[in-house]
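>>> What follows is a predicted structure for the sequence shown.
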Amino acid sequence: MELKGIHHVSAITATAKDNFHFYTDILGMRLVKKTVNQDDPSMYHLFYADEIGRPGTDLTFFEITNAGHTYPGNNSISYTSLRVASDEALRFWEERLDEYDIVHDGMGEKFGRKVLPFQDHEGQRLVLVSDENNKGVNAGIPWEHSPVPKKYGITGLGPVRLTVPELATTERVLTDVLGFHHAGTYSNPEGETDMQVFETGEGGTGAEVHLEVRPELQKERPGRGSVHHVAFRVADYQELEKWQERITRERLPNSGLVDRYYFQSLYFREPNGILFELATDGPGFDTDEKIEHLGENIALPPFLEEKRNEIEANLHPLETAQKDR
């Protein structure tokens, strides 16, 4: 068994409408699924990705309308990376972020790659990372109808950073339980110790976790702009069953197998309290919608379909149909 890389990252927004505007009109990602939180259908769950929502390209958001401010800190997923094809693309993005008055730190370098850290309108901590010299998990393909030129478009998810008070327990779960291996270190100007890099599968930007140890920080208080969980890619359901056996054998409390309709999942928390998900690559987002119309209407898994009228009545209207096709 070997995890194939990052599957998706799920975060929190307070306003679906503003979130949709930022991630589609400004970042140029495609909304591939407009659905609801299956555990609480009163809130939207929006999936932004590449042209068809390939595994490893999904950045998702739960709309929690009363979500307060995030107070960053420990025991958290403290940034999410978005891949672009080249250093040239990063220069394009630096100009585009300036054009939209978006907070960013300017281009820099992490682990031998050019990066551009920035924040969305709610303080979501994001980093654009260049695949100029990347070798490893393949990227996705930007949507041809995106407002961003295809050669500069976002191609998927890059490394996630975990911030924890101590290294050993999280490192053990990543390596001994999940099969990641240590890939190197780089300087962390914000902390006293170097950033630790772990990778899985084919490696590269689509398969890395960066671990930051910050014992001096207080625990993060999540809210709008915080990350809820990170999911890692599993080939299929049969392999996911084996992962459940391993996670249970390690005495890590877990959700058991959960059918999310577009993929199957297993959730558990590592000892520093960060929520991990293992998710299958399929069946995919075209299970209930045609590729050309992904994300235009509210999609519900079969077990919620009979409650559609009630669910839609409790949601604020969100117009997502593509006007310029």
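That came through fine.

>>> hey, let's count contacts and neighbours off CA atoms from now on
Noted.

>>> quick one, what contacts the nearest residue to Thr200 once chain neighbours are set aside?
Counting by CA to CA, 6 or more residues apart in numbering, the nearest residue to Thr200 once its immediate chain neighbours are dropped is Phe180, at 4.7 Å. Counting by CA atoms under 8 Å, 6 or more residues apart in numbering, Phe180 touches 174, 198-201.

>>> From His229, how far off is Gln119?
Using CA to CA, to the nearest Å, one obtains 18 Å as the distance from Gln119 to His229.

>>> more crowded one of these two?
Just comparing Gln119 and His229: by other CA atoms under 10 Å the higher neighbour count belongs to His229, 20 against 17.

>>> Mind telling me what element that one is part of?
Secondary structure here is read from DSSP states H and E; on that basis His229 sits in strand 227-234.

>>> List the buried residues of the following helix or strand past that strand.
Reading on from strand 227-234 to the C-terminus, the next helix or strand found by DSSP H and E is helix 237-249. Across helix 237-249, burial judged by 16 or more other CA atoms under 10 Å covers 237, 240, 243-244, 247.

>>> go on, stretch 28-47?
28-38, 41-47.

>>> likewise stretch 215-223?
Of the residues in stretch 215-223, 215, 219-220, 222-223 count as buried by neighbour count, 16+ other CA under 10 Å.

>>> Tabulate those residues in JSON lines, adding columns for secondary structure.
Output for the buried residues of stretch 215-223, formatted as JSON lines (DSSP: H, G, I helix; E, B strand; the rest coil):
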{"residue": "Pro215", "secondary structure": "coil"}
{"residue": "Lys219", "secondary structure": "strand"}
{"residue": "Glu220", "secondary structure": "coil"}
{"residue": "Pro222", "secondary structure": "coil"}
{"residue": "Gly223", "secondary structure": "coil"}
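
>>> Format those residues as TSV; extra columns: distance to Asn75.
TSV is the format used below for these (distance: CA to CA, whole Å):
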residue	distance to Asn75
Pro215	10
Lys219	6
Glu220	6
Pro222	10
Gly223	14
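
>>> Return the member of those nearest to Pro147.
Gly223 (29.1 Å; CA to CA).

>>> what about Trp93, which helix or strand?
Under DSSP H and E, the secondary-structure element containing Trp93 is helix 87-99.

>>> list the helices and strands that helix packs on?
Here helix 87-99 is seen to pack against strand 113-119, strand 125-130 when contacts are counted using 3 or more CA pairs under 8 Å, 6 or more residues apart in numbering; DSSP states H and E.

>>> Second structure follows, compare the two:
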Amino acid sequence: MSIKTSGLHHVTAIGGDPQRNADFYLRTLGLRLVKTTVNFDDPGTYHLYYGDQSGKPGTLMTFFPWRDAPSGRHGTGQATTTSFSVPENSIGWWKQHLEATGLDTGRVTNRDNEDTLTFTDPDGLKLALVAHPQGDPRDPWDTPLVPAEHAIRGLHSVTLSVSKEDATAEMLTDGIGLDFSEQDGNRFRFAAGDGGPGALVDVLVTPDAPRGLVASGTVHHVAWRVPDEQTQVAWREELVDRGVNVTSILDRQYFRSIYFREPGGTLLEMATDEPGFAIDEPLLELGRSLKLPPWLEPTREQIEASLPKLELPAENNLERK
């Protein structure tokens, strides 16, 4: 593969009640809601994007929250853990903070000199906070509930669970341009560029685990960064030439996307860095109102009537923090 990704763009998961989802990711984790829109393929549900102040690629966690969605099953063929990057000396603060909200957390573990704290969100999605010893230069979203010195910097990594690793490893290296980094037992780490937070994926080999079921509390897909549309076109052509079943380029309003499955079963996306989330509302007002792409605007009234009301805390607004 002649083209290489620079790292993670976003992770998209399926949630339950949208208000509970927003409260957790805005207030408990201290992220910012940078876009309130709908699932373009199913406009009867929200698509909520959480990230840093402007929603830069590599900081984004997004959700399709269906209130009545059945619970999924964690297993092979899916991304089973989404990890966020936090400052090196903040894991203790986060453990106290999360437990004060009633969450159960695992014990703090250390792997590859990174302290890690695991927990689940209200729908059972597996999450982790990871403190990288070399730090993370990305600026956080600063709120009174999660001060900047402890705040999440962005995505750290994702873990893909597979029954065997060979074909998945080949896709990660030859298909999207990652490099094999290291092995720790049945865990294989791959990195984009120089590695570090936001550019890592772990492949966990669990041959005896059940096949995962994507529903509430599970990851729907993992997106990797593409710098621009021209590169994306070339990338798609290379993947097709390799025999990969790739979608056409889809307009997601804030980026352009192609989708395909790696051999282990996880749905992957290649998403452009441009144009970003400020194309239809100012930075100060990101996430406050429902934004629809032009082709859905004619049905705005029906869409708004079908969506549950969503109340955002004041911390989501720059001038009201």
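Ah, there it is. Fair warning: this is a prediction, and the values are worked out from it, not measured in the lab.

>>> and the helices and strands packed on helix 87-99 of the first structure as TSV, adding distance to Ser265 of the first structure?
Shown next, in TSV, are those (distance: least, CA to CA, whole Å):
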stretch	distance to Ser265 of the first structure
strand 113-119	29
strand 125-130	25
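
>>> Packed most tightly, which of those strands would that be?
Burial of these is given as mean neighbour count (mean count of other CA atoms under 10 Å); strand 125-130 ranks first at a mean of 23.

>>> Next, the mean deviation of that one compared to the second structure.
For strand 125-130 of the first structure, the mean distance from the matching residues in the second structure following superposition reads 0.4 Å, by mean CA distance after the TM-score superposition for the first structure.

>>> how about the helix or strand just after that strand, which residues of the second structure does it hit?
Taking DSSP H and E as the definition, the helix or strand that follows strand 125-130 of the first structure towards the C-terminus is strand 156-164. Using TM-score structural alignment, strand 156-164 of the first structure lines up with residues 154-162 of the second structure.

>>> mind checking what Leu278 of the second structure lines up with in the first structure?
To be clear, residue 278 of the second structure is Ala; Leu isn't right here. Looks like Ala278 of the second structure aligns to Asp286 there (TM-score structural alignment).

>>> Its match touches Glu292, doesn't it?
No: in this structure Asp286 of the first structure lies outside contact range of Glu292 using CA atoms under 8 Å: 9.3 Å.

>>> if you count what's nearby, which of the two comes out ahead?
The neighbour count for Asp286 of the first structure versus Glu292, taken as other CA under 10 Å, is higher for Asp286 (17 against 13).

>>> Regarding the more buried one, what is its secondary structure?
Of the three states, Asp286 of the first structure takes helix according to three-state DSSP.

>>> how about the nearest residue to it, chain neighbours excluded?
Across the structure, with CA to CA, 6+ apart as the measure, the residue nearest Asp286 of the first structure apart from its sequence neighbours is Leu294 (7.3 Å).

>>> How about Gly124 of the second structure?
Gly217 (4.8 Å).

>>> tally of neighbours for the equivalent of the one you found over in the first structure?
Matched by TM-score structural alignment, Gly217 of the second structure corresponds to Gly225 in the first structure. Around Gly225 of the first structure there are 25 other residues, counting by other CA under 10 Å.

>>> Gly225 of the first structure: what's it in contact with?
The neighbours of Gly225 of the first structure, taking CA under 8 Å, 6+ apart as the test, are 11-13, 69-70, 120, 122-125.

>>> Now list the buried members of those.
11-13, 70, 120, 122-125.

>>> would you list those residues in JSON lines and tack on distance to Phe92 of the first structure?
Listed next are those as JSON lines, based on distance: CA to CA, whole Å:
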{"residue": "Ala11", "distance to Phe92 of the first structure": "26"}
{"residue": "Ile12", "distance to Phe92 of the first structure": "27"}
{"residue": "Thr13", "distance to Phe92 of the first structure": "26"}
{"residue": "Thr70", "distance to Phe92 of the first structure": "29"}
{"residue": "Asp120", "distance to Phe92 of the first structure": "17"}
{"residue": "Glu122", "distance to Phe92 of the first structure": "22"}
{"residue": "Gly123", "distance to Phe92 of the first structure": "22"}
{"residue": "Gln124", "distance to Phe92 of the first structure": "21"}
{"residue": "Arg125", "distance to Phe92 of the first structure": "19"}
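
>>> which one among these gets closest to Arg91 of the first structure?
Comparing every one of those with Arg91 of the first structure (CA to CA), the shortest separation belongs to Asp120, at 18.0 Å.

>>> correct me, but the closest one touches Val127?
No: the criterion here is CA under 8 Å, and Asp120 of the first structure misses it with Val127 at 10.4 Å.

>>> Can you give me the neighbour number for the aligned residue in the second structure for Ile26 of the first structure?
Under the alignment by TM-score structural alignment, Ile26 of the first structure pairs with Thr28 in the second structure. Counted by other CA under 10 Å, the residues lying close to Thr28 of the second structure total 16.

>>> Let me know the distance separating the aligned residue in the second structure for Ala85 of the first structure from Pro137 of the second structure.
Alignment note: Ala85 of the first structure maps to Pro87 in the second structure; criterion TM-score structural alignment. Noted for Pro87 of the second structure: a distance of 10 Å to Pro137 of the second structure, by CA to CA.

>>> Give me the common contacts of the two.
Taking CA under 8 Å, 6+ apart as the contact criterion, the residues that touch both Pro87 of the second structure and Pro137 are Arg153.

>>> who has more neighbours, the two?
Using other CA under 10 Å, the more surrounded residue of Pro87 of the second structure and Pro137 is Pro87, with 21 against 9.

>>> Wait, that one touches Pro147, no?
No: counting by CA under 8 Å, no contact exists between Pro87 of the second structure and Pro147, whose distance comes to 11.6 Å.

>>> in the stretch 201-321 of the second structure, which spans are helices?
229-241, 300-306 (DSSP state H, counting those that start in this stretch).

>>> so who does Asp23 of the second structure touch?
Asp23 of the second structure neighbours (CA under 8 Å, 6+ apart): 312-313.

>>> Does it lie in a helix or a strand, and which?
Using DSSP H and E, Asp23 of the second structure maps to helix 18-23.

>>> Report the distance from that helix to the chain centre.
Centroid displacement of helix 18-23 of the second structure relative to its chain, using CA atoms, centre = their mean, to the nearest Å, is 16 Å.

>>> swap in stretch 75-93 of the second structure?
In terms of CA atoms, centre = their mean, the centre of stretch 75-93 of the second structure is found 11 Å from the chain centre.

>>> now the match of Ala85 of the first structure, nearest residue through space, not along the chain?
Distances taken as CA to CA, 6+ apart place Ala131 nearest to Pro87 of the second structure, at 5.5 Å, with adjacent residues excluded.
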